[in-house]
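**Student:** Got a sequence here, can you build the structure:
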Amino acid sequence: MVGSLECKIDDISEKLEKLCFMIEDVNSGLIEPKRPPDVATPNDDAGAAATRTPRVSGHVGEGLTGNQNIEHEGETSLAAHANFTTQILENAVITDASMSRQGEMALMIRDIRHAINPTSDPGFDATDSHYATPTSINQPLQPFLPPIQLTLNCLRMLKENPVMRYFWAMEFESIGQVTEQLLSAYATDRQSSTAEWIITYIGLHYLFTQGSQFAADSVTQERYAAQIVDCRKSADAVLARLPLHIPSTMDYVLALTLATQYCMGQCKATMAWTYISTASRMSQAMGLHQIACRQGHDFDADARQKTKLFFAIMILEKNLSLQLGRSSTLRDHDLGVPLKDIRMGHQVGGSLGIMSPKWLQISQIEGRVYEEIYSPAALQQPPSQRNARANLLASGLKTIIQESRPFESEFLRERRRAVGEKLDDLLTQCDKVSNLSLMCLIYSGVSVDNAPFCDECIDTARQALAEHAKTELELLGSLVNSLEAGQNQDTFSASRLLRTIKPLYTAALKYIEMKSQAAPTATNISFETIYQETASTTAPGPVDGRHFGLLLNLE
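**Tutor:** From the prediction side, this is the model:
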């Protein structure tokens, strides 16, 4: 059984594949002006009627709808990227003389936009959508647990496999804690609480997902895959029954934090924010922030668990607050110790999902970007004051990136040992691009002589593109080859990732080939021209920092 999100990805992949075939036909001169019969033609106003494209003036503007009052729900950041990128692609096809003659290609791009935003379909069924409630709370909950032997086998793999340990959920402190939490629901002498069921089902979902990637044979992999589906159904059912009034306990704080990551994995950002903001307030009510910032104690098992859980909450909460344009519920003045001096409470190599103090410092910057630069109150401040704040944040981020401490060096060495050189190189490159993207977002709030971008913003964007270029087509092709080679071992999510990435890779190669063979009048079109036309078409309004933040941050 494939979830609604994966069905959506399949739909987009299918349309991308058709677009690739059309590009190939254009290249060979075999295309006919006939629309594929199995793709419904959206009306002329379909994209404008339901699009939630964010707006950023000068940089990016408001959506085609002009509807300013729609509350962003669900896939906010991803939808913002997809809608705006699709609009740029549409303008590129329309502007390019060699492609604008093929009306079917532009129509196919509109169909991709329609697939990205299915709510624009007049026949859209909300009960069958990604946003529907998983299970009616009126239906009786029938607790399901995977066979105990399968669970024990995966727990043994987690204990022995360094890659699984490294990528395990950062909310847990040790293998012992994972075992205790996931096996507690198997006890027959007592009734498990709602929090315990949430921890068990989401934890088992994650455990079997990882275990299926390291299964010894296809039969075991299929058994694990079946458990993944069942655990997802059970997790959705329990979350749908989560009461409004929740007691402030460690189990509920852990359950809500795990639910946050679970929802982020399904691109349900607003629901994730509901869970993490509640977990944040509960953790502060229980004094976890004081325990995490305490100095001079021995960090016993209880203190380590509470410390790591609180910092996991902090990383998730600050990131989501920036993505969604919400004020953080964790105030910096409630942390009594500078984050660079925080003791993590665990030894590198001896625990799960090791966190670096640098992540905490960057998350603190993320929490301040919206509040100090893009919040409604910040936008009312004089440009000089906003510029000063932005420059101060950028300077602080540069210091964090460049600073090297003994624990950070040890963390990087352990990561390389655990995941291998190639994957570690990829993670390092992703860190660079992510940090530069955040820097670019900060500098975009600097206004100089009414220019849309300051020089620092443009320079940082170029650095980010230069770093990104190192992982462009060659590494994308390498990733496609790797996914193809491991189709029999990977999860169904990886196979759908292949179905999404491969058409994009093929289309990119074909597009470059077509441009190289096109007429000079077609190849002289610059990206700046396309961008300006896109911005003027979709974004005539003033700067909206919250929406701009959505454009530059993926979930």
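**Student:** only C-alpha atoms for contact and neighbour calcs from this point on.
**Tutor:** OK.
**Student:** Give me the next element, helix or strand, following the one helix or strand Gly47 maps to.
**Tutor:** Per DSSP states H and E: Gly47 is located in helix 46-50. Proceeding N to C from helix 46-50, the next assigned helix or strand is helix 76-95, under DSSP H and E.
**Student:** for Gly287, what are its contacts?
**Tutor:** Applying CA atoms under 8 Å, 6 or more residues apart in numbering to Gly287 gives no contacts.
**Student:** ok, Met250 - how many residues close by?
**Tutor:** 18 (other CA atoms under 10 Å).
**Student:** Ser129 too?
**Tutor:** 15.
**Student:** how much space is there between the residue lying closest to it once chain neighbours are set aside and Ala132?
**Tutor:** Spatial nearest neighbour of Ser129, excluding adjacent residues (CA to CA, 6 or more residues apart in numbering): Ser4 at 6.8 Å. As judged by CA to CA, to the nearest Å, Ser4 and Ala132 stand 10 Å apart.
**Student:** repeat for Glu414
**Tutor:** From Glu414 across to Ala132, the span is 42 Å (CA to CA).
**Student:** more crowded one of the two?
**Tutor:** Higher neighbour count among Glu414 and Ala132: Glu414, with 17 against 11, using other CA under 10 Å.
**Student:** And this one, please, so the two structures can be compared:
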Amino acid sequence: MATERDDASPSSDREVDNVPQDEQLCDRCRRRKVRCDRRHPCAYCVRTENLCTYPPRHKPKERRQRVFISEIYEKKIDDIAQKLAELSNTLGAGQNPTLHVVPEATASKIPSQPASTSRFAPVTQASSPSPSNGVGSQLLTPRLEHEGESSLSAQAAFANGFLEDAIINKPNGIDIAADMSSVLQSLRKALGRDSNQQELDYLYPHARVLESGLTLRNLPMPPVDKAFVCLRMAKENPRVRFFWDNEATSFTDVFLKVYSPGEVTHADLIAVNAGLYWLFRQCKQIAVDSCQKADLEAQAVMCRDNLETVLANLPFHQPCNIGTVASMMVASIYCLETCKPSAAWNFIATASHLSQTLGMHSKIAMARDPLDIRMGKIRIFWLVYVQEKGLSLRLGRSSTIHDGDITIPVPSIESRSEIGYFGQLDKMKELAYLQGKIYDQLYSSAALAQPQTVRTTRARSLASELEVHTNRILPSDKLYQDAMRQATSTEFVKAFLCTAKVLHLSLFCLIYRAIPAETNQGTALGRECIDSAHKALEAHKEWQSVVAELQDDFLETYVNLALIHSPFVPFIVVFCHIIETGDKNGLDLLESVIKTLQPVTDSAFSSGAKKEFHLFKALYDAARNYLEARLSKVNIGFSSWENASSSAHVPSPTHQQPALPMPIFNLPNSQTSVSTSLEGTAEWMDQQMEVPGMDTDIDQYGAQLGNWLHMNNQMTRALEDSYFWDDLA
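**Tutor:** Got it, this is the predicted structure:
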């Protein structure tokens, strides 16, 4: 008994006190199988004088929690996706060792972004040549890319070689070589020739970085209420309605699709972001309040960044449908506005191939399509045709569309609302057709192999066709001008007509460039070419006087139409004529172009105009400094210049720069170094012109035309590279 009492512990007492007595028997009563009254102590333990203890009570089971399997799986899937992304980046870095990525701290953020946009880091161009971290920054434009003989690159490279030839080989040239050394160095830098290191050019500098687990569907879009306000302005405001009409891409339907839940395609995102980008910019031009202007510009910047992000992540294979064709055309227009003509060509060539695959150029292929679908296809095809032919001439590449395969007509205007977008389609189609013929008959490789008499005959025939086109007035032209006058003003219509005049005179100049000068003319370029170039720049000055009276922002539109979309040859021709004859009047004409381009370079959306400005500014400075050096060094007048120009000749292939980078002329040194460089160039050209098994019967002027671009391949990237424009700014 005593032992049992001693075995009890104080903790047992505490446990027993916590046990309700009416629920269980005490330990002694349970062992002895006696009745227990379930009290503490019980009657039996009191009577036997033993310690009354109770067994410990079992703890109740904890309530089981429900396991959310979906959340666990989502976390695991995210982890797997992140690891796959890291693995992909590692493999990509191994395959592309030339790509450099700066720390994320160098990437700037877009100000005043909503909280939902914090997951995306916009990619902007840093002050250093290194790219910002992003998908778009990893897409590089090739350093050496062929552009043909009709391109602006070829013309500018020819002007550079012409200036070097004038300094080195003309009478009294060596006397001013030392003074012009720095000028030539600056011009080479503007042409991209004086860069020894391999700087990188980033195709989409504003593309966003997509974090792991996010897709293009998660891109931040402008608030829907602001988009609806601008869409309403596009319906009610005459100017916005005239200059912004995206019904060719079925914008309204695609807009609702993108802003609604569900799957969207890359083509949908391109069409909506590009359409909103141009819409916000048009609305900004008519906005009065400065705060509203700033807000519209911010929304346009967001759409621009989204558009470049989509283009940077665009897969190689695209679905073959009309929506893809329209989106590729829109992407080409955007790239051309930002002075990326090679990227614009890639997109418009894709649109051309897809449209012909769909039979959009054939009346028979679309015979069973409903009327509305057939008309939509026809309009989109002709818009692609106009863009493709213009880029073909601008870059000097063969067209992907054969005119003999086209059997569809140009659609007529069915309503007044279509005048702004399709009112000039017939006239633009005719001009695009002529642009294609100019390249095929004058500047293609097959044309350059023809005798000079054949090219001269073709050039005069094309000039006659262009003159007929320029003087021809269609009924749709009057409707278009009346609609523009009602939407804007009479001065605006005058500015538009001056723009068309500059564009046509620029094409005249390019045509006459293929005709050599007369033997007794005494100039390197033909008289008709020089006259058309002067007329084009005089028309530019006329446009400048008209625009000075306008309150509207028309400058960017003019730059895109007259200077970026087509090779602006008159500037180059007048430049060469100044170097040859010392024409101060021509220098004033060049200055008028510089004054026109300079104001638009301050805009956030005018990267294309900025690049053209720096190129033309470098050529203008070179011409001005050359005249000053000749007049101050030799102390001669224009009569002596005429004597010097009497020995002028078109720089033959042996005096032009080769396609491969050559050492820069040692101008301050002796004449021996100059002649050595020229002899090396001649030897290189002799090797290039002799191809075993090929009969290249090309006359001297044809070879000179064919060598416009090949004397300097680095110039082919000049207008598209951004690294040296920032240095010159």
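**Student:** Surely Leu619 of structure 2 and Val573 touch.
**Tutor:** No: checked against CA atoms under 8 Å, the pair Leu619 of structure 2 and Val573 is beyond contact range at 11.3 Å.
**Student:** for the stretch 351-500 of structure 2, what spans make up the helices?
**Tutor:** 371-395, 419-422, 425-438, 445-448, 452-471, 475-487, 490-512 (DSSP state H, counting those that start in this stretch).
**Student:** wait, which of those helices is closest to Ser603 of structure 2?
**Tutor:** helix 490-512 (20.5 Å; CA to CA).
**Student:** The helix or strand just after the closest one vs structure 1, average offset?
**Tutor:** Per DSSP H and E, helix 490-512 of structure 2 leads on to helix 527-547 as the next helix or strand towards the C-terminus. By mean CA distance after the TM-score superposition for structure 1, the fitted helix 527-547 of structure 2 averages 4.4 Å away from its aligned residues in structure 1.
**Student:** residues making contact with the helix or strand just after helix 527-547 of structure 2?
**Tutor:** Downstream of helix 527-547 of structure 2, the next assigned helix or strand under DSSP H and E is helix 555-558. By CA under 8 Å, 6+ apart, the residues outside helix 555-558 of structure 2 that reach it are 499, 596, 600, 606, 609.
**Student:** Neighbour count: Leu619 and Val573 of structure 2, which is higher?
**Tutor:** Ranked by neighbour count (other CA under 10 Å), Leu619 of structure 2 and Val573 place Leu619 first, with 28 against 25.
**Student:** How about the more buried one: what's its closest non-neighbour residue?
**Tutor:** Once flanking residues are discounted, Leu619 of structure 2 sits nearest to Leu187: 6.6 Å by CA to CA, 6+ apart.
**Student:** So what does Ile246 of structure 1 match up with in structure 2?
**Tutor:** For Ile246 of structure 1, the aligned position in structure 2 is Gln318, judged by TM-score structural alignment.
**Student:** next one: Ile400 of structure 1
**Tutor:** Checking TM-score structural alignment: Ile400 of structure 1 goes with His469.
**Student:** Please give me every residue in contact with that match.
**Tutor:** 430-431.
**Student:** how much space is there between it and Asp426 of structure 2?
**Tutor:** Distance from His469 of structure 2 to Asp426 of structure 2, counting by CA to CA: 11 Å.
**Student:** wait, what's in contact with Ile578 of structure 2?
**Tutor:** Under the criterion of CA under 8 Å, 6+ apart, the neighbours of Ile578 of structure 2 are 584, 586-587, 623.
**Student:** Most neighbours of all those residues, which one?
**Tutor:** Going by other CA under 10 Å, Ala623 tops those with 25 neighbours.
**Student:** That one contacts Val573, doesn't it?
**Tutor:** No: contact between Ala623 of structure 2 and Val573 fails when scored by CA under 8 Å: they sit 12.0 Å apart.
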